[in-house]
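K.L.:
mind looking at a prediction? Sequence and model below.
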Amino acid sequence: MASLTTGAVQEIANLQREDGRQRLRELLKWKKFDEERDLRPSILLDFVYESLVFAVKKGFPWHAVALVIKISQDIFNDCKDLSVTKSVELLRNKLSKCETQLAQNHHLAFLDFLMDTFIRHHGLYQFVVRGEREVDCTVIELQVHTPPNPLPLSEGTDSQVWQYQQRMATLTGDENQKRISMLLLKETAYHETERRLDMLYKDFAVQDTGTLQRQVLEKVVQDAVRSQVEVLEEILLKEVQLSLEILELKLQQKTLPCPNTSPTLTNSPASTKTETTAGSSSKTSFARAPKGKKR
């Protein structure tokens, strides 16, 4: 197991936690690993680094801090297959061999540290070190839809013209929908009239006793006429309403202001110049008229 020099231990102790962990890994000559996927080396590195920090805070000599690092690695690796009792026994044996290198107070402090950390969580450490981890990696392929390439500006439409076209298309679509509703209304009225007449004919057939009476015939005719009038009245009211709505849509189409995107010719410099030239020529011809008359 690799051991550190006192200078290396001092260097690690003066660094921040994460920098110190990575420097400790480099000095122990461990390969770089993924902290999230490789839990075994990550937990071992944490345990060894915490042992180093504990020894520095307790005032261990630098050579004793390096010895603490070596003992921590040995205990972590040697106790992965042992029970708690055997692990405690192994821990005491290793520390007893280092009594000459550690002061008694440091020896007891480090023993208490190992009992409160490693031995207390012995089962958890064994589970992480010995248990095989299942790696569940889900890969999802996402299709990226890039925005379409914009058309050249020469092929574009002015915003006011586009809004006018959209509004006109909406009004035209509403008008067509109203006309379709009127056709469906007439068809519905025709079927409703046929249905009511069929009901009257059925009632008349039931009441037919072989002799056609005048009162019965008059009643049948009156019922038929009343039924027709009710249907026509209802249909006419709906048709009038639809006609008004269609006229309103047509009026909106006629009064919708059309955007003027082309420049007017009345205010152009060319037209002004032309008018000025024409005016000057007329004045010239008018001024020369008396000379011709005098001649």
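P.N.:
It's in. Numbers count the residues shown, from 1 in each chain.
K.L.:
when you work out contacts or count neighbours from here on, use the C-alpha atoms and nothing else.
P.N.:
OK.
K.L.:
please state the offset of stretch 219-234 from the chain centre?
P.N.:
Centroid separation for stretch 219-234 versus its chain: 61 Å, with Cα atoms, centre = their mean, to the nearest Å.
K.L.:
which residues does it contact?
P.N.:
Applying Cα atoms under 8 Å, 6 or more residues apart in numbering, the contact partners of stretch 219-234 are 189, 192, 193, 196, 197, 200, 204.
K.L.:
looking at those, which are in helices?
P.N.:
189, 192, 193, 196, 197, 200, 204 (DSSP state H).
K.L.:
kindly tell me how buried the fifth one is, as a neighbour count.
P.N.:
Yep, that's residue 197 we're talking about. Using other Cα atoms under 10 Å, residue 197 is surrounded by 18 other residues.
K.L.:
can you name the residues that contact it?
P.N.:
By Cα under 8 Å, 6+ apart, the contact list for residue 197 reads 224, 227.
K.L.:
the third one too?
P.N.:
Listed by Cα under 8 Å, 6+ apart, the contact partners of residue 193 are 227, 228, 231.
K.L.:
look up how far residue 135 lies from the first one.
P.N.:
Shown here: residue 227 relative to residue 135, a distance of 80 Å by Cα to Cα, to the nearest Å.
K.L.:
also this one, for the comparison:
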Amino acid sequence: MCHHGYQKEDGRYFLMTLLNMDFDEDRDLKPGILLDYLYNAIMFAVQKGFPWPNVVLVARFSEELLEETMGITITEAIGMLKKKCDQYQYTMKPKQFKLLVNYFLETFFKHYRLYQFVLLEVREMDQTIHNLEVYVPQKPLALKDGTEADVWIYQKRISELNETENQLQAEMLFLRQTSQLESERKLEQFYQRLKLKDKIVLESEKVEKIVKEAQDILMKIASETLENVIRTSFEILDIKLQKRVLPQPASNANVLKKKILSKFKKS
């Protein structure tokens, strides 16, 4: 547990403010790694009970050690650690100083090559940034203004069935309208083919044949339309039946009434 009630993110932000660090962690890893390095060393000292003046010394020791070991081998870095120990050994109690040295051996020097690589290598930026709009959910209604789950499910199902029924009704109207237009179009094509040349008078048999062909055209269109209308009508009837047989949820009053009656029966 962090002192002063700080969780890690709060503590990092507080330290970043003290150090006047301002950076984008998504685009630049180095400052974030340096911040974590210092924060972890400081929190180690705090959690081990170092006096606050010594906590400040630990922060300074950590910063100097990191700066003075950049770009040198791990053997040279160990030698640098010994020099730092000579400088700081009398600034705190031997037990605390030993804890501090062991801390750096187990953390910084254990990952020394990784620190060197990340902090010294030039990192090529290859990032894609997308601007996203975040829609905050609407504030939920108070419980007293809300709808019970079973009632909501019932209303939702009824709404879905009503929407389907309306679509089918619109489809039936469209079928009837297009049927009339299709009949007119087919007859117009038929009459175009029957344009008489030189106004020759037709024989009665030919007239009967023409009338029959016109009737066949109309009957075919009417038959197809009627078939589609009947099918759609049955679908609409099925929707109406589903709405009729859909069990309605019991209201709060009915539920309470049933509970009271059941108690009287038991007594």
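P.N.:
Yes, it's here. What you are looking at is a predicted structure, and each value in this text was computed from that prediction instead of being measured.
K.L.:
which SSE is residue 31 of the first structure in?
P.N.:
Using DSSP states H and E, residue 31 of the first structure falls within no helix or strand.
K.L.:
aligned counterpart of it in the second structure, please.
P.N.:
Under the alignment by TM-score structural alignment, residue 31 of the first structure pairs with residue 21 in the second structure.
K.L.:
report the contact partners of its match.
P.N.:
By Cα under 8 Å, 6+ apart, residue 21 of the second structure lies in contact with residue 31.
K.L.:
just to revisit the earlier point, of the contacts of stretch 219-234 of the first structure, grab the buried ones for PyMOL.
P.N.:
Selecting only the buried entries of these in PyMOL, with 16 or more other Cα atoms under 10 Å as the criterion:
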select buried, resi 189+193+196+197+200
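K.L.:
which neighbouring elements make contact with the longest helix along the second structure?
P.N.:
As assigned by DSSP H, the longest helix anywhere in the second structure is helix 149-193. In this structure, helix 149-193 of the second structure packs against helix 204-245, with contacts taken as 3 or more Cα pairs under 8 Å, 6 or more residues apart in numbering; DSSP states H and E.
K.L.:
now do the helix it packs on: distance to the chain's middle.
P.N.:
Distance, centroid of helix 204-245 of the second structure to centroid of chain: 49 Å (Cα atoms, centre = their mean).
K.L.:
next SSE after it?
P.N.:
Immediately after helix 204-245 of the second structure, counting by DSSP H and E, sits helix 252-266.
K.L.:
could you check stretch 22-34 of the second structure and say which residues are buried?
P.N.:
By neighbour count on 16+ other Cα under 10 Å, the buried set for stretch 22-34 of the second structure is 30, 31, 32.
K.L.:
helix, strand or coil for the second one?
P.N.:
This points to residue 31 of the second structure. Following DSSP: H, G, I helix; E, B strand; the rest coil, residue 31 of the second structure is assigned to helix.
K.L.:
burial measure for residue 62 of the second structure, as a count.
P.N.:
Around residue 62 of the second structure there are 21 other residues, counting by other Cα under 10 Å.
K.L.:
using the three-state scheme, assign residue 50 of the second structure.
P.N.:
coil.
K.L.:
quick one: the aligned partner of it in the first structure and residue 54 of the first structure, what's the gap?
P.N.:
Matched to the first structure by TM-score structural alignment, residue 50 of the second structure sits across from residue 60. According to Cα to Cα, residue 60 of the first structure and residue 54 of the first structure sit 9 Å apart.
K.L.:
just residue 131 of the first structure next, same as before
P.N.:
Residue 131 of the first structure is 28 Å from residue 54 of the first structure, where distance means Cα to Cα.
K.L.:
so those two - more neighbours on which side?
P.N.:
Neighbour count, other Cα under 10 Å: between residue 131 of the first structure and residue 54, residue 54 has more, with 17 against 10.
K.L.:
compare the helix or strand hosting that one with the second structure and give me the mean distance after superposition.
P.N.:
Assigning secondary structure by DSSP H and E places residue 54 of the first structure in helix 39-57. Comparison of helix 39-57 of the first structure with the second structure after fitting gives an average deviation of 0.8 Å (mean Cα distance after the TM-score superposition for the first structure).
K.L.:
run the chain-centre distance for that helix.
P.N.:
Here helix 39-57 of the first structure is found 43 Å from its chain centre; the criterion is Cα atoms, centre = their mean.
K.L.:
output the contacting helices and strands for that helix.
P.N.:
Judged by 3+ Cα pairs under 8 Å, 6+ apart, the packing partners of helix 39-57 of the first structure are helix 6-13, helix 17-27, helix 62-78, helix 122-130.
K.L.:
swap in 10 Å and give it another go.
P.N.:
Helix 39-57 of the first structure sits against helix 6-13, helix 17-27, helix 62-78, helix 104-114, helix 122-130, with contacts defined as 3 or more Cα pairs under 10 Å, 6 or more residues apart in numbering; DSSP states H and E.
K.L.:
for those, which one sits closest to residue 250 of the first structure?
P.N.:
Smallest distance to residue 250 of the first structure across these (Cα to Cα): 76.6 Å, for helix 17-27.
K.L.:
compute the inter-axis angle for the closest one and helix 62-78.
P.N.:
80 degrees (axes from the mean of the first three to the mean of the last three Cα atoms, to 10 degrees).
K.L.:
pull the distance from helix 17-27 of the first structure to the chain's centre.
P.N.:
That offset, for helix 17-27 of the first structure, works out to 41 Å (Cα atoms, centre = their mean).
K.L.:
that one vs the second structure, mean deviation?
P.N.:
Mean deviation for helix 17-27 of the first structure: 1.5 Å (mean Cα distance after the TM-score superposition for the first structure).
K.L.:
which residues are contacting that helix?
P.N.:
2-5, 8-9, 11-15, 28-33, 41-42, 45-46, 48-50, 52-53, 69 (Cα atoms under 10 Å, 6 or more residues apart in numbering).
K.L.:
now with 6 Å, please.
P.N.:
residue 12 (Cα atoms under 6 Å, 6 or more residues apart in numbering).
K.L.:
how about it: buried residues?
P.N.:
For helix 17-27 of the first structure, the neighbour count (16+ other Cα under 10 Å) marks 20, 21, 22, 23, 24, 25, 27 as buried.
K.L.:
dump the residues you listed to a markdown table, plus distance to residue 100 of the first structure.
P.N.:
Listed next are those as a markdown table, based on distance: Cα to Cα, whole Å:
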| residue | distance to residue 100 of the first structure |
| --- | --- |
| 20 | 28 |
| 21 | 29 |
| 22 | 31 |
| 23 | 29 |
| 24 | 26 |
| 25 | 28 |
| 27 | 26 |
